[in-house]
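Chemist: return atomic coordinates for the entry below.
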Amino acid sequence: MITEERPNPLRDPQDRRLPRIAGPCVLVIFGVTGDLSTKKLMPAVYDLANRGLLPPGFALVGFARREWEHQDFAKIVHDAVKEHARTPFREEVWKQLSEGIRFVRGELGDDEAFDRLRRTIADLDEARGTGGNHAFYLSIPPGLFPTVVGQLREHGMADQLPGRWSRVVIEKPFGHDLASARELNQVVSSVFPSSSVFRIDHYLGKETVQNLLALRFANQLFEPVWNNNYVDHVQITMAEDVGIGGRAGYYDGIGAARDVIQNHLLQLLALTAMEEPTSFEARQLRAEKQKVLAAARPPRDLAKHTARGIYGGGWAGGEKVKGYLEEDGIPADSTTETYAAIRVDIDNRRWAGVPFYLRTGKRLARRVTEIALGFKRAPHLPFTETDTEELGYNALVLRIQPDEGVTLRFGAKVPGTQMEIREVNMDFAYGGSFTESSPEAYERLILDVLLGDPPLFPQHEEVELSWQILDPILDYWADLGTRPETYRPGGWGPEEANQMLARDGFSWRRP
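Modeler: Sure, this is the predicted structure:
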């Protein structure tokens, strides 16, 4: 039977074999002096240019308080590219890119500075042929978003003119709780239409996150068992082996749950649990994710099915490290958690009765992000206990970072004359199967912003649904009035988290 091929939104509609290239535009970055800009955004822009995905009519504008001229900012971009870019440095690519680099000096509340910004991008529209298309990337604290979007409106840079576009890009966190998320959305939506607002969750730009959709919906093998008839429980982990570094001003008062679970992990849960969309267009993907998040709820017993911790001092990775309360800028009486684990239940036909366990933490044994589906045991095992004493759960594990790939864990016979069963792994590794290296998440996401292609960007409805799941847990922890349990650095978190799963008859995977 011949079926019509579905269009791939990642390909040019005129030739699906060719990647789409951004049209003429200006990208303005607020907060260009921060780590995100120097380590991720500037290198990603260069990598896109190096891959031929940016047009000659492209310009990059930095906005900050520094006493820089255009050439000073160009040198900053050059150095960031040389140190952090994924693709090789090519002089001809840099020359074309650097000709469109500009810098505007000023405070975010300075009307004169925003007037200079307006004139600068108007000059670029003429000199570089950027066509009046402008994207504003807010790599700044969320508390400053209202100031910037208000300035863009007052100076006419948010206007949606015929044949032109103006877009705003917002970095997480999207609010501090449900109420603040709604307030933030009202501020932004009063200036930009929803189709012009791009909320960045860089995890959704990772190749292996997108491969989750391919694994589920391009293979008949997995989807029939992707439900509560076969899946016992699901674990979603984002572990870091580092501490907070120099982020004390941001991190304290935010904590692990707000920093990671509310956005990254709940988005991974939605992609794991959602129904098949009718297409991979933004509207269809968003609809299915929203259905899952609307059906998801926090655990009924918050005492038994949530856990939090704070890393202590000691040895990790062969070096002596400070505890969280010893880090520079952290108050001695802080109760901010650096580890958080929660159970989430999904009240729908596919997942009823299957607990989803989400955990994240700093100063853990290793850096790893993964989604692990544990399958139910076979209803009958025709083996003796000694044959299968080491046999555990079948598992399908999607490794998102750092060793991107998929692992299938199952029982196999040990060579020999006796029937002895042991767990083994079957691995697929991206690096071993594809010669082309995966683009960085920010490459994909910045390109999607410039293309106006929003499949990988959560809308405000998803953000608010995520806060509805997390808010009761945060309120419960706040009402306890106690400090989180201390856990040793280089381990896998507090004992409270182990007990959380043990109560349900499970244990955490050791990635």
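
Chemist: only C-alpha atoms for contact and neighbour calcs from this point on.
Modeler: OK.

Chemist: tell me, how many residues neighbour residue 162?
Modeler: 6 (other C-alpha atoms under 10 Å).

Chemist: scratch that, residue 215 is what I was asking about
Modeler: Residue 215 has 16 nearby residues by other C-alpha under 10 Å.

Chemist: repeat that for residue 221.
Modeler: 11.

Chemist: host element of it?
Modeler: For residue 221, there is no host helix or strand (DSSP states H and E).

Chemist: can you check residue 457 too?
Modeler: Assigned by DSSP H and E, residue 457 belongs to no helix or strand.

Chemist: for it, give its distance to residue 145.
Modeler: The gap separating residue 457 from residue 145 is 18 Å, by C-alpha to C-alpha, to the nearest Å.

Chemist: more crowded one of the two?
Modeler: Applying other C-alpha under 10 Å to residue 457 and residue 145 shows that residue 457 carries more neighbours, namely 22 against 19.

Chemist: what sits against the more buried one?
Modeler: By C-alpha atoms under 8 Å, 6 or more residues apart in numbering, residue 457 lies in contact with 198, 199, 200, 201, 204.

Chemist: list just the nearest of those to residue 326.
Modeler: residue 201 (30.1 Å; C-alpha to C-alpha).

Chemist: got a list of what the closest one touches?
Modeler: 171, 172, 263, 264, 457, 458.

Chemist: ok, now residue 231?
Modeler: By C-alpha under 8 Å, 6+ apart, the neighbours of residue 231 are 225, 354, 373, 374, 375, 376.

Chemist: now the residue nearest to it when sequence neighbours are not counted: how far from residue 64?
Modeler: Using C-alpha to C-alpha, 6 or more residues apart in numbering and skipping the chain neighbours, the partner closest in space to residue 231 is residue 375 (4.3 Å). According to C-alpha to C-alpha, residue 375 and residue 64 sit 52 Å apart.

Chemist: and if you look at residue 22?
Modeler: Counting by C-alpha to C-alpha - residue 22 and residue 64 are separated by 26 Å.

Chemist: please give me the structure for this one as well, since I'd like to look at both together:
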Amino acid sequence: MIDSSRPNPLRDPRDRRLPRIAGPSVLVLFGVTGDLATKKLLPAVYDLANRGLLPPGFALVGYARRDWENQDFAQVVHDAVKAHARTPFSEEVWQQLLHGIRFVPGAFDDDEAFENLRSTLAELDESRGTGGNHAYYLSIPPRWFETVVGQLRKHGLAETRGEQWNRVIIEKPFGHDLESARELNRVVSSVFPSSSVFRIDHYLGKETVQNMLALRFANQLFDPIWNNHYIDQVQITMAEDIGIGGRAGYYDGIGAARDVIQNHLLQLLALTAMEEPTSFDAKQLRTEKQKVLAAARPPHDIDLHTARGRYAAGWAGGEKVNGYVDEPGISPDSMTETYAAIRVDIDNRRWAGVPFYLRAGKRLARRVTEVALGFKRAPHLPFDNTETAELGSNALVMRIQPDEGVTMRFGAKVPGTQMEIRQVNMDFAYGESFTESSPEAYERLILDVLLGDPPLFPQHEEVELSWKILDPILQHWENSGVPPQDYASGSWGPRTADEMLARDGFTWRRP
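Modeler: So this is what the prediction gives:
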């Protein structure tokens, strides 16, 4: 019988039955002309307002190198909302937002423009009652981070006075290696205290990623088997069925390992492997994730336990597509990978001997992100081989996207008189079990920034630990001079990735 008097370890001390509504504040978006702003950030702001989670005292300021007036930017926001918002369009909600929309034209190193921004924020604090609370979202290339942060300090826009706050939001990548990540942290922390720095990893805002914690720690069913006594391998996959699109300027020189493994997949590894925190506040969650990342190490033999490739010309989704080096803006001599797979081992008692395989790639067979735990075979099977010919290992699969849910794979008897065992799946889908739709990741993360609620944001210690795992691999690839292996578009990656797992006696799961 469940003891209802015991506190729920997953419930915040605040009453989660009540909506978390942000206080009066201004969100300043640097880089409002980019795809991220128009497709994700601006629609997320509207969806928050439409759900009643933004106060009347809220304002949105765009900053970009455009010759726009306030009404021009308002039209950009309107069009983005119409095209990409998750919730239905409401004229009443739009009018409420519209009165707080402003635009500041200028370059990132333009002192006059930042003085204009300062005046605009002061006007909003007065007219909209935003109370001097400002969040600066840097949706810009990393090379401009230092310039913008320096300008905010120079023009007095980063100072905190009394109950007022100023916060900065940084989009990944957080550097391109350990040294640059440390330098970025030095720059940002010289202007903003660590409690005011929010590093956005949108995967951590996905509802199903947060439900990983619920699955693990709210169910006694899984805790006894969540260790190396029962699990023999873990596979974490982020596969995309698209190419780089128009992102050649960003992607070339970055590659799949830096773009996805260093942040998204290592964070998923930490959430999968961490010990139970004493509470679910930001400090305790960070502590347990940092312990796991500190215990994680790259493979001893990088050649044998990593793989990288790039997609070749072929067919995907019924259409003929270019290979990576044929994409506009990509040099034929590029050494950038579009597929990366690595093995990571965790040197602690719970996970010793269990390999974690992380893979990410573009132009693969289908779009899917998942964490799959493979279990050891039963030590004794009282069945003839013919009765269990199709019996594989048990598995627990946490699907992050697109079909959010959990799948359990186990053996069951086929109906009939003979004892024949076959693999079956038991499936749970969030969309079928809950009537309310899940908010987009950026809705949750923007709201958390405005609330000053930091549990889902990695701090610089986690970022640096992740680079310590990945740096030796990246350096080895660069020093080897061996180009990434081509793989067919629409396949599951290069041959070397299959060979990598075969050496350990495993095969990649086919989602």
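
Chemist: still on that earlier bit, my guess is the residue nearest to residue 231 of structure 1 meets residue 392, correct?
Modeler: No: counting by C-alpha atoms under 8 Å, residue 375 of structure 1 sits too far from residue 392 to count as a contact (9.8 Å).

Chemist: the two: which is more packed in?
Modeler: residue 375 (22 against 16).

Chemist: which ones are touching that one?
Modeler: Contacts for residue 375 of structure 1 (C-alpha under 8 Å, 6+ apart) come out as 230, 231, 232, 233, 393, 394, 395.

Chemist: and the fifth one, how many residues sit next to it?
Modeler: Neighbour count of residue 393 of structure 1, defined by other C-alpha under 10 Å: 16.

Chemist: what secondary structure does it sit in?
Modeler: coil (DSSP: H, G, I helix; E, B strand; the rest coil).

Chemist: what do we get in structure 1 for residue 275 of structure 2?
Modeler: Counting by TM-score structural alignment, residue 275 of structure 2 lines up with residue 275 in structure 1.

Chemist: distance of that match from residue 242 of structure 1?
Modeler: Residue 275 of structure 1 is 36 Å from residue 242 of structure 1, by C-alpha to C-alpha.

Chemist: next one: residue 129 of structure 1
Modeler: In terms of C-alpha to C-alpha, residue 129 of structure 1 sits 44 Å off from residue 242 of structure 1.

Chemist: repeat for residue 447 of structure 1
Modeler: Taking C-alpha to C-alpha, one finds residue 447 of structure 1 at 30 Å from residue 242 of structure 1.

Chemist: go on, residue 155 of structure 1?
Modeler: Counting by C-alpha to C-alpha, the gap from residue 155 of structure 1 to residue 242 of structure 1 is 42 Å.

Chemist: find the nearest non-adjacent residue to the residue sitting nearest the centre point of structure 1, please.
Modeler: Closest residue to the average C-alpha location of structure 1: residue 203 at 2.4 Å, with C-alpha atoms, centre = their mean. Closest residue to residue 203 of structure 1 apart from its sequence neighbours, by C-alpha to C-alpha, 6+ apart: residue 264 at 6.2 Å.

Chemist: contacts only, for the one you found.
Modeler: The contact partners of residue 264 of structure 1, by C-alpha under 8 Å, 6+ apart, come to 201, 203, 204.

Chemist: please apply the same query to residue 281 of structure 2.
Modeler: 12, 455.

Chemist: which stretch of helix or strand covers residue 213 of structure 2?
Modeler: Per DSSP H and E: helix 207-217 holds residue 213 of structure 2.

Chemist: helices or strands next to that helix in the packing?
Modeler: The contact analysis (3 or more C-alpha pairs under 8 Å, 6 or more residues apart in numbering; DSSP states H and E) places helix 207-217 of structure 2 against helix 266-273, strand 395-401.

Chemist: please redo it, this time with the cut-off set to 10 Å
Modeler: Judged by 3 or more C-alpha pairs under 10 Å, 6 or more residues apart in numbering; DSSP states H and E, helix 207-217 of structure 2 is in contact with helix 266-273, strand 368-375, strand 395-401, strand 405-413.

Chemist: nearest to residue 386 of structure 2, of the ones you listed?
Modeler: Closest approach to residue 386 of structure 2 among these (C-alpha to C-alpha): strand 405-413, 13.1 Å.

Chemist: residues of that closest one that come out buried?
Modeler: 405, 406, 407, 408, 409, 410, 411 (16 or more other C-alpha atoms under 10 Å).

Chemist: now for residue 172 of structure 1, how many residues are close by?
Modeler: By other C-alpha under 10 Å, 20 other residues sit near residue 172 of structure 1.

Chemist: what's the spacing between it and residue 184 of structure 1?
Modeler: 12 Å.

Chemist: hey, what's in contact with both of these two?
Modeler: Common neighbours of residue 172 of structure 1 and residue 184, using C-alpha atoms under 10 Å, 6 or more residues apart in numbering, are residue 142.

Chemist: thank you kindly, that will do.
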